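1. Structure for the following, please:
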Amino acid sequence: MEQNFAIGAQWVLLALIATVLSIRLGISVALMEIAVGVIGGNAIQLEITPWVTFLAGFGAVVLTFLAGAEIDPDSLKGNLKQSLVIGFLSFLLPFAGGMLFAKYVFGWDSNAAKIAGIALSTTSVAVVYAVMVESGLSASRLGQAILAACFVTDLGTVLALGLLFTGFSLKVVWFTAVMIVAVFAITPLAAKVFKWYGGRVSEPEIKFIFLVLLALAYLAVISGSEAVLPAYIIGMAMARFFKQYKETLTKMRAIVFAVFTPFYFIKAGVLVSVSALYTMSGAILVFLLVKMAAKFIGVLPATRWFQYEPRTGVYTTLLMSTGLTFGTISALYGLTNQYIDGSQYSVLVATVILSAVVPTMIAQKWFFPLEAVSEPPRAMAAMVIKEREAD
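-> All right, here's what the predicted structure looks like:
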C-alpha cells in the first residue's frame, strides 16, 4: 500500500509542476504534462501501474465526453458540411500517405504499413479539447467546427482499423444496437436523475454520467471497439441537454483536469523513450513530416474553400495534425497482434506523441486566432496577446 502512495505522490508532483510551468510559460497544460512525463519516464523511471493506466484511460473517456457535450447542436448543424469535409480529408490523406511511405520507403510489410497509416491518420480530440478550453475557443464557432471535425477523423480511424483488421463480429452488431438505444434513452433518463437528485453536495448526477461512460466503455472494449468512441457519441447526444446544466459540465471539467487528465497526458510522455528518439530519430522525423504534410495538403485547401481567414486556416490545420489517443491505441494493437515489431511500435508511438506537441505549440504561439475567441480570453489567449504587444 505504501508503494502506491509513493507512486501517486510522484505522479501528482509532476502534474503540479506541469501546471505551474504551464501558467508561467503560457503553454497548454496538456503539452507540459506530456513533457514532464518524458522527463519522469526517462530520468526517474516513473512507474505505470494498473491503477495509473485505469485513471489515464478514464480521463481520456471523460475528456472525450466533455468535448462532445460542449458541441452546440445548432452550431454543429451550421458547420456540418465543413466539419465533414475537413474531418474526412484529415483522415484520408495521412492514412494513405503514411501507409504508402511505410511500405515503399521504409520497406514495411503490408500489415505494418496499414497500422502506420491508421496511427498517423488520427487527430487527438483530447489534446484539441484541452487546448480549446484553456484558450477560450471551445464555445466559439471555430472551436465547435474543429471539435466536430476531430470526431469525423477519429471515426474514420476506428472504421479503418475495424475493416482492415478486427472485422465486424456479432459483438459489434450488438454494441451498435446498444449505442443506438443509449443515444435515444440517455437524455430522458438523465433528465429524471437530474430533476430528482440534482443539486446535492454528493453530486449524484455526475456519478450517474460516470456510470454510463464506464458501462459503455466496457461494452465497447469487449466488442472490439475503443472506450473513447461511445463517450464522444453520448456527449454529442447530450449536448442540447447540457445547455441547461452548464454548471454540471464545469464541475466535471474541474474534476477531470485536476484528477484524471494529468495521468493521461503524463503517461503519454512516459511512453516516449529518449534513447529511441535518438537511435530512430530519422524515421520518427520523416513520419512526423509525412503526417503534417498530408494534413496540410488535405485540410488547408478545405479551410480556404470554406473561406477561413488564412491565419485561422493554418491554426485549424495544425490542430487537426495532432494525434494521441487513437494513434497510440492503433500502434499498440499492431504490436499486440504482431503486425509490427517493437522498433516499429517505438517509431509510431514517438511520432504520434510528438504530433501532439509540435503542431499544437506552433499553432498556439504563432497562429492563435484572437478574433475567434467568443468569451474573455483565458490564460493562453492572454499570454498570446501579451507576447504580441511585447513584439
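2. Please count neighbours and contacts with C-alpha atoms only from this point.
-> Noted.
3. and Ala379, what does it touch?
-> Neighbouring residues of Ala379 by Cα atoms under 8 Å, 6 or more residues apart in numbering: 23, 26, 134-135.
4. same question, Ala350
-> 271-273, 277, 284.
5. tell me which element it falls in.
-> helix 342-366 (DSSP states H and E).
6. Touching, Val52 and Thr261? I think so.
-> No: Val52 lies out of contact with Thr261 (Cα atoms under 8 Å); the separation is 10.9 Å.
7. neighbour count winner among those two?
-> Under the neighbour definition other Cα atoms under 10 Å, Val52 and Thr261 were set side by side, and Thr261 has more, 28 against 19.
8. Which other helices and strands does the strand or helix carrying that one contact?
-> Element membership for Thr261, per DSSP H and E: helix 261-270. The elements that helix 261-270 packs onto, with contact taken as 3 or more Cα pairs under 8 Å, 6 or more residues apart in numbering; DSSP states H and E, are helix 2-25, helix 29-43, helix 50-69.
9. ok, residues contacting that helix?
-> Counting by Cα under 8 Å, 6+ apart, 11-12, 14-15, 30-31, 33-42, 46, 48, 52-53, 55-57, 59-60, 63, 324, 353 sit against helix 261-270.
10. buried set for the helix or strand where Ala276 lies?
-> If you go by DSSP H and E, Ala276 is part of helix 274-279. Using 16 or more other Cα atoms under 10 Å as the test for burial, helix 274-279 gives 274, 277.
11. To check against the first, give me the structure of this:
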Amino acid sequence: MENVWLVSAVWLGLALLASVISIRVAMSVALVEIMVGALAGNTIGLQLTEWVNFLAGFGAILLTFLAGTEIDGRVIRMHFWSSMSIGVVGFLAPYLGVLVYARYGIDWTWPQAQIAGISLSTTSVAVVYAVMVETGFNKTEIGKVILAACFINDLGTVLALGVVFAHFDWWLALFGAVTAAALWMLPRFAPWFFTRVGHRVSEPETKFISLVLLGLGGLASIAGSEAVLPAYLVGMALAPAFLADPELPHRMRIIAFTILTPFYFLKAGSLVDFQAVLAAAGLIVVFLALKMVTKFVGILPLTHAFRFERREGMYTTLLMSTGLTFGTISALFGLTNGIIDQRQYTILVTAVIGSAVVPTLIAQRWFQPAFKPIEGDFAPGKPSRKEA
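-> Now for the predicted structure:
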C-alpha cells in the first residue's frame, strides 16, 4: 500500500536537490527539475499517483496563469505586430516542417504526422515564464514581448489540435460562452473583491483565483480542450490588477514555485524512458533539430525586421524554440486516442522535453541580453525600441 507521506518526501526531496543544483550551476531550476526527474524516473522509479498528477496539473495551470498576468497592455500595444508575427510564424513553421517530414520522410500516417507537427509546434510558457522570473526578465520589455508571442504560438497549437481532432458539441459551446463571460466580468469584479477582502493571512484573493482557474479548467476538460488555455486568458484579463498590486503575484509565485511547479517539471522528466530514448535516439535528434531549425528560419528574420538587437533576437528565437506543456499534452492526446503508438509517443515526448532544455540552456549561457527594466524604457527622454 502506498505511503503517501514517504512518497511526498521523495518528490519534495528531489525538488530541494534540484534547487540546490540550480544555485550551484547557475541554471534555471525548471530545467534542473526536468533532468532530475528523468534521472529519478529511470533509477528509483517515481510513482505517478493521482494526487501527484493533480499537483502537477495545478502547477501547470497556476504557472500559465501567472505568465498571463505578466502581459503588459502598453508593451503589447507598442509591439503588437512583432508579438503577433513571431507567435504565428513560431507555430506555423515547425508545424508544417515536422508534418511534412513525418508524413513523407518516415512514412507516418496523416493523423500521426499531424500529431507530430502539433506536438513540436509549441513553445513552453511554463519554462519561459520560470526562466523570466528567475532572471527578472519578466519585468523587461523584451520579456513581455516574448511571453505574448509564446501565448500566440501556443494558442495556434491548441486551435490546431481542436480543429483537427476535437468534437464540436454543446459542451464546447458552453465552455466558450462561460469563458467569454468570465473574461468580461473578472477585470471588473476582481479589483473590487481584492479591495474589500484586503491582504489577509487566509489569502482570499488566491483562493478566489484558484476557484476560477479550477472551474474553467474543469469545463475545458469536459469540452475536450485543455485546462491551461483558460488559465492564460484569465491571467491576461487580470494583468492590470496584478500590475497594480505587485505583492499579490509575489505571494502566488511563492505558492507555485515552492509546492506545485516542482511536481510538474519532475513529472515531465520522469516520462522519459532512457531505454526507449536510446533505441530511437537518431529520430529524436532529427525531430528536435527540425523543430529548432524551422523556428530559427521563421523567427530570426522577423526579429531583424522588427529591429531587435542581435542578442535579443537570438534570445527570443531560442526561447520560442522551447516546448513542454502543450507539446506533451498533444502527444498524450495522440496516444490515449490511439492515433500514435507507445514508441511514437516516446519519440515525440523526448523531443519535446529536449526542446525545453537545449534551447533554454543555450539562451541563458550565451545569448542573454542586457537587462532593461520597463521603468527605464518608458521613462521620459528614453525612447523605447519602435517597430519598423
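12. Got a TM-score for the two of them?
-> Overlay of the two chains. TM-score (TM-score structural alignment, normalised by the length of the second structure): 0.95; 376 aligned residues with a Cα RMSD of 1.3 Å.
13. quick revisit: got a markdown table for the helices and strands packed on helix 261-270 of the first structure, with distance to Thr123 of the first structure too?
-> Shown next, in a markdown table, are these (distance: least, Cα to Cα, whole Å):
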| stretch | distance to Thr123 of the first structure |
| --- | --- |
| helix 2-25 | 22 |
| helix 29-43 | 15 |
| helix 50-69 | 12 |
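14. so how far does the helix holding Ala276 of the first structure sit from its counterpart in the second structure?
-> Superposed on the second structure, helix 274-279 of the first structure shows a mean distance of 0.9 Å to its aligned residues (mean Cα distance after the TM-score superposition for the first structure).
15. Could you tell me how far that helix lies from the centre of the chain?
-> 24 Å (Cα atoms, centre = their mean, to the nearest Å).
16. what do you get for stretch 369-383 of the first structure?
-> On Cα atoms, centre = their mean, the centre of stretch 369-383 of the first structure falls 21 Å from the chain's centre.
17. buried ones in it?
-> For stretch 369-383 of the first structure, by 16+ other Cα under 10 Å, it's 369-370, 373, 377, 379-383.
18. can you tell me which two in those are farthest apart?
-> Greatest spacing in those, by Cα to Cα: Pro369 and Ala379 (14.5 Å).
19. ok, now which ones touch Ala67 of the first structure?
-> Ala67 of the first structure makes contact with 125-126, 129, 147, 232, 235, according to Cα under 8 Å, 6+ apart.
20. quick one: whatever residue of the second structure lines up with it from Gly327 of the second structure, how far?
-> Taking TM-score structural alignment for the superposition, Ala67 of the first structure sits opposite Ala67 in the second structure. The spacing between Ala67 of the second structure and Gly327 of the second structure, counted by Cα to Cα, to the nearest Å, is 17 Å.
21. What about the residue nearest to Gly224 of the second structure when sequence neighbours are not counted, how many residues nearby?
-> Nearest non-adjacent residue to Gly224 of the second structure, counting by Cα to Cα, 6 or more residues apart in numbering: Ala166, 6.4 Å away. Using other Cα under 10 Å, Ala166 of the second structure has 14 neighbouring residues.
22. If I follow the layout properly, Ala166 of the second structure ends up in contact with Ser221?
-> No: with contacts counted by Cα under 8 Å, Ala166 of the second structure stays clear of Ser221, the gap being 11.5 Å.
23. mind checking the SS state of Thr248 of the first structure?
-> With DSSP: H, G, I helix; E, B strand; the rest coil as the basis, Thr248 of the first structure sits in helix.
24. Measure how buried the closest residue to it other than its chain neighbours is and give me the count.
-> Closest residue to Thr248 of the first structure apart from its sequence neighbours, by Cα to Cα, 6+ apart: Ile206 at 7.3 Å. Residue crowding around Ile206 of the first structure was assessed by other Cα under 10 Å; the count is 16.
25. for the one 4 residues further on, same thing?
-> Other residues near Phe210 of the first structure come to 17 when the count uses other Cα under 10 Å.
26. Would you mind measuring from Ile34 of the first structure to Ile266 of the first structure?
-> 5 Å.
27. Using the three-state scheme, assign His167 of the second structure.
-> Assignment for His167 of the second structure (three-state DSSP): coil.
28. Now it: closest residue in space that isn't a chain neighbour?
-> Gly224 (7.3 Å).
29. Who are the contact partners of that neighbour?
-> Applying Cα under 8 Å, 6+ apart, we find Gly224 of the second structure in contact with 166-167, 172.
30. repeat that with 10 Å
-> 162, 165-169, 171-172, 175 (Cα atoms under 10 Å, 6 or more residues apart in numbering).
31. Now stretch 190-200 of the first structure: buried residues?
-> 190, 194, 198.
32. Include distance to Val290 of the first structure and secondary structure when you put the residues you listed into a markdown table, please.
-> Output for those, formatted as a markdown table (distance: Cα to Cα, whole Å; DSSP: H, G, I helix; E, B strand; the rest coil):
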| residue | distance to Val290 of the first structure | secondary structure |
| --- | --- | --- |
| Ala190 | 44 | helix |
| Phe194 | 47 | helix |
| Gly198 | 49 | coil |
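33. No further questions, thank you.
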